[in-house]
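> need the 3D shape of this:
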Amino acid sequence: MKILFVLTSHDTLGDTGKKTGFWIEEFASPYYALLDNGAEITIATPKGGQAPIDPNSATEDMATAATKRFETDAVAQNEIANTVKLSTVNAADYEAVFYPGGHGPLWDLANDETSIKLIETFNAAKKPIGFVCHAPAALKHVKNVEGFPLVKGKNVTGFSNSEEAAVQLTEVVPFLVEDMLKQNGGHYSKGDDWGVHVVTDGNLITGQNPASSELVAETLLKVIKPLIND
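Next up, the predicted model:
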């Protein structure tokens, strides 16, 4: 069971002078949930090399069992420091792809042609594609096999406008995930702010926020296993 993780390479939070990147919980929780179930995971980024961790996600206040495990996991840390360049990845080598969030994807993965084509390839092959929190930003320009926005007519979720307002970044981000999903024709839903909310529509799995990351991974696993057994 080979799964591709795609992380952002972007580390600058707009014009604020602050750093961003991927949200460590949204990587660590799914990473260990899948790894512990026998998955072989490859981590890729647009630029390759070190994937930037959002410093706000690495604080003690944000710590979870998964992030604490990552802090003592030299193997996983080495994989984050030496990610594969996305342009070298072949979708045929993997059963599924998963995109952790953090604000970084809003700036790079949303517009990255290699990422866009990769998701389109996974989708055309009916392989599971998973996204959590801000990661659905990577779907902004992705088309389905008919040439329409991939999320058009699909049930989806992602970081909500109210959650973005709560972290006071509404005016900083290049676009709002909730608005984009709706504009592209997605049937957007959300749960309580910061609560667990995961939506599955065919091979597309989306989670609303960091709290939803582990359930996204568990859902991804449930979708993958029958495909492998076939």
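> make it CA atoms for all contacts and neighbour counts henceforth
Fine.
> for this structure, which helix is longest?
helix 213-229 (DSSP state H).
> chain center to that helix: distance?
When C-alpha coordinates are averaged (CA atoms, centre = their mean, to the nearest Å), helix 213-229 and its chain have centres 15 Å apart.
> what comes up buried for that helix?
213-217, 219-221, 223-224 (16 or more other CA atoms under 10 Å).
> which helices and strands does it pack with?
For helix 213-229, the packing partners by 3 or more CA pairs under 8 Å, 6 or more residues apart in numbering; DSSP states H and E come out as helix 24-35, strand 129-132, strand 204-207.
> do a quick rundown of the strands in the protein.
Here the chain has its strands, by DSSP state E, at 2-6, 40-45, 84-85, 96-99, 129-132, 155-156, 187-188, 198-201, 204-207.
> could you also give me the structure for this second sequence? I'd like to compare it with the first:
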Amino acid sequence: MKPSKKLIYVFAALLALVVILAVALPYILHFRGLHPDYDGETFDLSGKKALIVTTSHGVLNKPGETTGQPTGIFASEMTIPYYDFLDANMEVDVASIQGGKVPIDPQSFYYFVSAPEDERFLDDDIYKAKVENSFAVAEVDFKDYDLVFFGGGWGAAYDMNDSIVAAKVSDAYYNSDVIFGSVCHGALAFTEAKDKNGGYLVKGRTMTGVTQRQLKTFGIEYTPYHPELELKKAGAIYKAESKKILEPLNTLTVIDKEKRFVTGQNQNSSHETAHLMMKTLTELQ
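Got it, this is the predicted structure:
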């Protein structure tokens, strides 16, 4: 029995609607707040150096497990700050906790969530070489840089609060004028850093990072360290925006009173965080 013309028309209309929604989805998400554009001040920081620090953990797993869903840094949390710094004529290096190839969450390249800077990265052989051969954190000195930016992603929940990272943050804080920045889980780089009296370096500082609500939104069953909880435990004054129904579309960037730590809530905060770091650097020169 042949399908009626009416049924064919309905099917064609539904198919057309699905295609239209698929094409429009990236624009809808962007309009609602994903990877917002940043039209702020531009900078010329020739002669200055920046470092992007990423996770080395590439699997969502539980203790004792060696396999699981691939993860790593969320691409835009390393591509956006990198190109913001590079376009300001800064020299930009890349380090990861263990060094070598940086694991990138494959989901961050999905067409409806990727940022323009992700596409730029995929066509940039120089940057790709840096990501394939990143410096190990143990091999770099944060004091050699003017800006040090810690990216997030689910991988950072496993290793970004490494004791070596914490020690290097404390050392650079006390022995240089470096400005630190982070987005999302990158804030874990600060939660174990200690002050000269053995207390938490971030105590009393206004900071942000990914919220518990966002973790629940994505249905993540297990990651060992959560920025909102760890920042609060370390005594930071935790701030976050939750105005939008879809938590991953919220964004907030804050800076502490001393202007040494600039932190962004999630991947949507990358541009604003990078630019506020550069603005602060120019003000302190």
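> TM-score for the pair, please.
In this superposition the chains share a TM-score of 0.93, using TM-score structural alignment, normalised by the length of the first structure; 226 aligned residues with a CA RMSD of 1.4 Å.
> sorry, back to before: between the strands of the first structure, which one is closest to G17 of the first structure.
Closest approach to G17 of the first structure among the strands of the first structure (CA to CA): strand 40-45, 22.3 Å.
> for the closest one, grab the matching residue range in the second structure.
Strand 40-45 of the first structure corresponds to residues 91-96 in the second structure, going by TM-score structural alignment.
> returning to that earlier point: can you tell me which of the strands of the first structure comes nearest to A74 of the first structure?
strand 40-45 (14.9 Å).
> return the residue of the second structure aligned against N155 of the first structure.
Match for N155 of the first structure (TM-score structural alignment): T206.
> name the nearest residue to its match, ignoring sequence neighbours.
Spatial nearest neighbour of T206 of the second structure, chain neighbours left out: I237 (4.6 Å); criterion: CA to CA, 6 or more residues apart in numbering.
> can you find the partner of the one you found in the first structure?
With TM-score structural alignment as the criterion, I237 of the second structure pairs with H187.
> so the match of N155 of the first structure touches T253, yeah?
No. Between T206 of the second structure and T253 there is no contact, the gap being 10.1 Å when judged by CA atoms under 8 Å.
> those two: which is more packed in?
T253 (26 against 19; other CA atoms under 10 Å).
> for the more buried one, what are its contacts?
Going by CA atoms under 8 Å, 6 or more residues apart in numbering, T253 of the second structure touches 208, 262-265, 269, 272-273.
> related to what we said a few turns ago, which other residues reach the longest helix of the first structure?
1, 25-27, 29-31, 33-34, 95-96, 100, 127-133, 196, 198, 203, 205-207.
> contact partners of stretch 207-215 of the second structure?
Where contact means CA under 8 Å, 6+ apart, the residues beyond stretch 207-215 of the second structure that reach it are 182-187, 226-229, 231, 236-240, 247-248, 252-256, 261-266.
> list only buried entries from these.
Using 16+ other CA under 10 Å, the buried members of the contacts of stretch 207-215 of the second structure are 182-187, 226-228, 231, 236-240, 247-248, 252-256, 261-266.
> quick check: the gap between the match of I237 of the second structure and T157 of the first structure.
Look at H187 of the first structure and T157 of the first structure: by CA to CA, to the nearest Å, they are 8 Å apart.
> distance check, the alignment partner in the first structure of F135 of the second structure against A92 of the first structure.
Using TM-score structural alignment, the partner of F135 of the second structure in the first structure is V84. Separation of V84 of the first structure from A92 of the first structure (CA to CA): 16 Å.
> of those two, which one has the most company?
The neighbour comparison of V84 of the first structure against A92 (other CA under 10 Å) goes to V84, with 21 against 12.
> just give the closest residue to the more buried one, not the sequence neighbours.
In space, V84 of the first structure is closest to A44, 4.4 Å off (CA to CA, 6+ apart).
> separation between the one you found and N229 of the first structure?
Relative to N229 of the first structure, and taking CA to CA, A44 of the first structure is found at 26 Å.
> same check, this time on G202 of the first structure
Taking CA to CA, one finds G202 of the first structure at 18 Å from N229 of the first structure.
> repeat for V196 of the first structure
With distances taken as CA to CA, V196 of the first structure is found 29 Å from N229 of the first structure.
> what's the burial count for the aligned partner of A165 of the first structure in the second structure?
Aligned by TM-score structural alignment, A165 of the first structure pairs with K216 of the second structure. For K216 of the second structure, the count of nearby residues is 11 (other CA under 10 Å).
> work out the gap between the helix ranked longest in the second structure and the centre of the chain.
Taking DSSP H as the criterion, the second structure has its longest helix at helix 5-32. Distance of helix 5-32 of the second structure from the chain centroid (CA atoms, centre = their mean) equals 32 Å.
> what range in the first structure matches that helix?
Counting by TM-score structural alignment, helix 5-32 of the second structure falls onto no part of the first structure.
> then stretch 186-194 of the second structure?
Counting by TM-score structural alignment, stretch 186-194 of the second structure corresponds to 135-143 in the first structure.
> what about the residue in the second structure that Y31 of the first structure lines up against, how many neighbours?
Aligning on TM-score structural alignment places Y31 of the first structure opposite Y82 in the second structure. If you count neighbours by other CA under 10 Å, Y82 of the second structure ends up with 27.
> relative to N90 of the first structure, how far out is N155 of the first structure?
Distance, N155 of the first structure to N90 of the first structure, by CA to CA: 28 Å.
> what about the residue nearest to V84 of the first structure, neighbour count?
27.
> and if you look at I220 of the second structure?
11.
> ok, now S9 of the first structure?
Neighbours of S9 of the first structure (other CA under 10 Å): 25.
> need the contact list for it.
Going by CA under 8 Å, 6+ apart, the list of residues near S9 of the first structure reads 21, 45-48, 50-52, 104, 108.
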